[in-house]
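Participant: Sequence below, structure please.
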Amino acid sequence: MSSDAPVGARPPAGKTFFGHPRALSTLFLTEMWERFSFYGMRAILVLYLTAAVADGGLDLGESSANAVYGTYNAMVYLMALPGGWVADRLIGARRSVLWGGVVIAAGHYVMAIPTGWSVFAGMALIVLGTGLLKPNISTMVGDLYERDSPRRDAGFSIFYMGINLGAFIAPLITGFLGEKINWHLGFGAAAVGMTFGVLQYVLGRRNLGDAGARPADPLLGADRRRALTRVGVASVVVLAVLLVLLVAGWFTVDTVVNLLTVVTVLVTVGYFARILTDREISGTERSRMKAYVWLFLFAASFWLIYDQAGSVLNIFAADQTDRSVGGFTFPASWLQSVNPILIIIGAPLAAALWLKLGHRVSTPTKFAVGLVLNGLSFVLMAAAAQAAVGGDLVSPLWLVAVYAIQVAGELSLSPVGLSATTKLAPVKYASQMLGLWFLATAVGDAIGGQVARLAGTWSQPVYFLTFGLASVVLGLAAVMFTRQIRHLMAGIH
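Facilitator: Now for the predicted structure:
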């Protein structure tokens, strides 16, 4: 089957949304509220984990808290892989998004319960729900366009703006409630946001037409029963492993974090091996997947640095930044809104730029630019950390500048990567490929959580400078391999 066939069904014609299919508005708003809940909770998570018990926190050390944060992010994106499989083979993208939203909302409501255990139980539910929602809503966006349409990148950039609108508003609300009043009240605000998202999705479903209504490659009969049996067995094995850890006294935060990091990497290697050796995909599709391996590695390296904004940089904002304005000390988590507001400003400009440039700038080149800019942000962060040596509080403008550079890099890589994934995906793995794209974030976050432990043992200037320069070097190396990667992409730009 040709990999150039459009995926999914076209939505009904009629009114447009910024010149794009009307269905984009429903998906835009659903994703906005889901990101409100995710980034609202994430903005205060590490601060809550490291806060003293007397202040309502869990009093975890910074090293463990950073690792928990990284691993939690990794699990959110790792579960996108089975979430894509569920949509592709069992219930379709549309129902996956609905049930994912319901489970996410339940997780945030559990986190709002003022006990220590509720946070970890709630995070587990959010991980499961996001796995169902995140890859499949992006797949539905891809369904709105022809596979190699230049408008596709522009559409994903607008969708990306919805992500960041929710991410901008969330820390302002959850951060104030969590840091100034009660941590669990902040988690509760995230729950309300996801509830709005689910209601909006249900009310706007008429805009979607047939998009995402059916599985792309449904399992039927004996194949379906066999697959469900395997899922059940796998679930039992996971529970058994957790029980063994608990009985043996090894069920600690660090043990679980380390185990999940290893699992994330092994799943990634195994899944790429499975696709590349699948005899049902064509030679062209296999070539494109080989190109995608390189894009995946670049993306994972990008997220390893970028997603430390909510952990290492968030703690820097809380402990080493002067946040006093007119006698009011604003919450450290408010600085988490800087990144998304800059993306809201930059996303339309990036969408217009990619549309104007068309195919003259390739996807690998955009990835290389993202890596270089990401590295430069950490080089600047090394200067900020040097200025804070000795206990001086530095201006928050240091972090604003760091986030501005990172945003420029993100707009070069992330929405473009979403679009490239839908273009390079073998037809058989349509929704699962979006899960694989998010797995790049999972790998980056999982390894990044382990790397962030070094922030507590190395001097901060050395830590930021080392990883910043490493990203710059990798980006420059990516430029050298652009021609080879484009050849593997077999006509996809």
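Participant: use CA for all of it now, contacts and neighbours both
Facilitator: Will do.
Participant: Can you show me the strands along the stretch 301-450 of the chain?
Facilitator: 324-325, 328-329 (DSSP state E, counting those that start in this stretch).
Participant: meant to ask about the stretch 51-200 of the chain
Facilitator: Counting by DSSP E, counting those that start in this stretch, the stretch 51-200 of the chain contains no strands.
Participant: re earlier: what would the strands of the stretch 301-450 of the chain look like in JSON lines with mean neighbour count and distance to residue 464?
Facilitator: As requested, the strands of the stretch 301-450 of the chain are exported to JSON lines (neighbours: other Cα atoms under 10 Å; distance: least, Cα to Cα, whole Å):
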{"stretch": "strand 324-325", "mean neighbour count": "10", "distance to residue 464": "25"}
{"stretch": "strand 328-329", "mean neighbour count": "9", "distance to residue 464": "26"}
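Participant: To compare against the first, here's the next sequence to fold:
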Amino acid sequence: MSQNSTDQFFKNPVLGHPAGLFVLFFTEMWERFSFYGMRALLILFLTASVFGEMPGWGWTRENASALFGSYVGLVYLSTMLGGYFADKIIGFRWAVVVGAVLMTLGHASMAIETEFSIYLGLVLLVFGNGFFKPNMTSIISEMYKDRPEKKDGAYTLFYMGVNAGAFFGILLCGYLGEKVGWTYGFGLAGIFMFFGMLQFWLSQNIFGDIGLKPTAESKAKSEIGDTDKRNPFTTIDLVLIGISSVLGLLWILNDPASKISNGEIDIFGFLGENGNNIAIVSALVIFIGLLISRLLRYSQITREKMIAVTFFAFLTIFFWAIFEQSPNSLTIFASDYTNRVLEGNWSTFFLIINSLITVVPLAIITWVLYLLFKQTFKNYAVANIILSTSFVIIWAIAIWMLLKDFYSAGYLALSDSTLEFLKIEKVTSPITEVPATWFSTLNSLFIISLAPLFSKWWESKYNPNANMKYGIGMGLLALGMACVAIGATGIEPGAKTASVSMIWLILVYLFHTMGELCISPVGLSYVSKLVPARMIAFMFGVWYLAVAIGMKGAGKFGENIDKIANEHGLSYFFWMLTIVSIVMAIFAVIMTPVIKKLMHGVK
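Facilitator: Presented below is the predicted three-dimensional model:
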């Protein structure tokens, strides 16, 4: 049997899928744990006062949002670099390992909490994500290349791991960061990234020949059957790409640097007060010109399909710019303007619900781990022992967190010796305070709960077309922002604190998650369906550029929260985001007949 035959992976399946899928499942789970765990804390750490029990950097929200926007934007831009190195030079496996090592070092660096170490950590995380993120799904795609009918189920299971990692990362890293110390939250993220890297490396033979360093023979095979017309990049194209890329990268770095340094660092200062704006507008104009030039070189049908992809990429910018307020302005709203102290029956209700949503998913994933052990322990004992160790630690932290919460609320009596052993401070006034980062876990929880319902919808006769999905998604985004805008109505302009009901934030995450489920599955699938093979790398680059712009846009929106709140009130800020979402929803629906024609029957 050929090492490249799909059949070899299905000989000893786990839940009907290759055991290798679950190696990827747990690797991705720990990577998402680390990424979302750190991301949930970043804005809170940067804006926390330099005084008190939990000192931060005392930054303004504008500066914190500027850095946050550049960080997440660069994370998505770096995927193009990581994808290129994996495809052409080092292969998927080495790319995943390199990415995991860089992220481990990045989290470790952030845990030190010095100015240099935080910046170094963010740089390492950017490049680490770039190498890691695009190559996990590439391995899955190769593993199922002869079993396309099983691929949908494989990605469903894989994204369960993605969302489980995000959920536990925000829950536990966020809890430790807010309640114990920033170092513990940042450090925990790095520990589990390290575990994920080790178990992947030690289990890699389970993938056969998939993801090895590319050879001349493998590159030649990948081009078999590719009959699309070649349109190589001209010298002028490459020069324009270089100029646009350099301007864009310098801007995304200079934007936060110029704000944080009060203008002492400003690469585009020679262009005057609007130097940053001139640079990024120039970069976008050059890129749009290049994109139009490239599109005009293709036949009419191919060109029109690629215009349709560009249209969806444009809408995607606005979706992520508003959706990614979760770790930014929405976390600030949760921290400073939401009543997170619960008493009586509401305290009891929260503690029970929080215990269930912590223990039940963890138990289910532990059961999946057990099934994987049964199939792979004989051949991959060390990897399995490392993986099991990580779960022992995660169970210990989860149980410690729940015990601490029940004790702090007065529902559990613990002796002084037990408190000392568990490192829990003695309390005299029982209270239940919900961490500000806890609300961000709702996104992953709602995705896991609602994804099967949306999947059934997409498979039914009522499955809407792509434009309607975008329209519905942007409409749900607007509905979520409207909820928090209504909740913030009573907050006076300039107010630094308030006690808004938590229900508004819960509704925000419910509606935003439903919006994500409408839009997330659409984008990349249409890139692969509409774009010819010769152009797919370029158009994936366009797509990830759109996502990166959206992420930076989220930071730009967040930068203005204080200015708008001080002048018009916090509600006004969220109503602005609501209106932008509604306009984009209407635009998506109105363009349905035009885009349908451009897609030439692709569904």
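Participant: Of all the strands of the stretch 301-450 of the first structure, which one is nearest residue 378 of the first structure?
Facilitator: The closest of the strands of the stretch 301-450 of the first structure to residue 378 of the first structure is strand 324-325. By Cα to Cα, the value is 24.5 Å.
Participant: helices or strands next to that closest one in the packing?
Facilitator: If you count contacts as 3 or more Cα pairs under 8 Å, 6 or more residues apart in numbering; DSSP states H and E, strand 324-325 of the first structure packs onto no helix or strand.
Participant: so how far is it off the chain centroid?
Facilitator: Relative to its parent chain, strand 324-325 of the first structure has a centroid offset of 32 Å by Cα atoms, centre = their mean, to the nearest Å.
Participant: likewise stretch 421-429 of the first structure?
Facilitator: Mean-position distance between stretch 421-429 of the first structure and its chain equals 19 Å (Cα atoms, centre = their mean).
Participant: still on that earlier bit, would you list the strands of the stretch 301-450 of the first structure in JSON lines and tack on distance to residue 264 of the first structure?
Facilitator: JSON lines is the format used below for the strands of the stretch 301-450 of the first structure (distance: least, Cα to Cα, whole Å):
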{"stretch": "strand 324-325", "distance to residue 264 of the first structure": "40"}
{"stretch": "strand 328-329", "distance to residue 264 of the first structure": "39"}
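Participant: For stretch 15-31 of the first structure, report the contacting residues that lie outside it.
Facilitator: 11, 13-14, 137, 141, 144, 155, 159, 162-163, 197-198, 200-201, 204-205, 207-208 (Cα atoms under 8 Å, 6 or more residues apart in numbering).
Participant: for the strands of the stretch 301-450 of the first structure, which one sits closest to residue 224 of the first structure?
Facilitator: For residue 224 of the first structure, the closest of those is strand 328-329, at 56.6 Å, according to Cα to Cα.
Participant: hang on, the earlier thing: so which of the strands of the stretch 301-450 of the first structure gets nearest residue 69 of the first structure?
Facilitator: strand 328-329 (24.8 Å).
Participant: For the nearest residue in space to residue 56 of the second structure that is not next to it in sequence, grab the count of nearby residues.
Facilitator: Leaving out its chain neighbours, the residue that sits closest to residue 56 of the second structure by Cα to Cα, 6 or more residues apart in numbering is residue 48, at 4.5 Å. Other residues within reach of residue 48 of the second structure, judged by other Cα atoms under 10 Å, total 17.
Participant: okay, now the closest residue to residue 47 of the first structure other than its chain neighbours: neighbour count?
Facilitator: Nearest non-adjacent residue to residue 47 of the first structure, counting by Cα to Cα, 6+ apart: residue 315, 7.1 Å away. With neighbours defined by other Cα under 10 Å, the count for residue 315 of the first structure comes to 20.
Participant: residue boundaries of the helices in the stretch 301-450 of the first structure?
Facilitator: With DSSP state H, counting those that start in this stretch, the ranges of helices along the stretch 301-450 of the first structure come out as 312-320, 338-357, 363-387, 397-424, 430-451.
Participant: ok, the spatially most central residue of the second structure to residue 374 of the second structure distance?
Facilitator: Nearest to the mean C-alpha position of the second structure, counting by Cα atoms, centre = their mean, stands residue 36 at 6.9 Å. The spacing between residue 36 of the second structure and residue 374 of the second structure, counted by Cα to Cα, to the nearest Å, is 30 Å.
Participant: The residue nearest to the centre of the second structure maps to what in the first structure?
Facilitator: Under the alignment (TM-score structural alignment), residue 36 of the second structure maps onto residue 39 of the first structure.
Participant: And the one helix or strand its match maps to against the second structure, how far off on average?
Facilitator: Using DSSP states H and E, residue 39 of the first structure sits within helix 23-50. When the second structure is superposed, helix 23-50 of the first structure averages 1.3 Å from its matched positions, counting by mean Cα distance after the TM-score superposition for the first structure.
Participant: Helix 312-320 and that helix, what's the angle between them?
Facilitator: Comparing the axes of helix 23-50 of the first structure and helix 312-320 via axes from the mean of the first three to the mean of the last three Cα atoms, to 10 degrees yields an angle of 50 degrees.
Participant: Show me what counts as buried in helix 23-50 of the first structure.
Facilitator: 23-50 (16 or more other Cα atoms under 10 Å).
Participant: How about stretch 143-161 of the first structure?
Facilitator: By neighbour count on 16+ other Cα under 10 Å, the buried set for stretch 143-161 of the first structure is 143-148, 150-161.
Participant: Great, nothing more from me.
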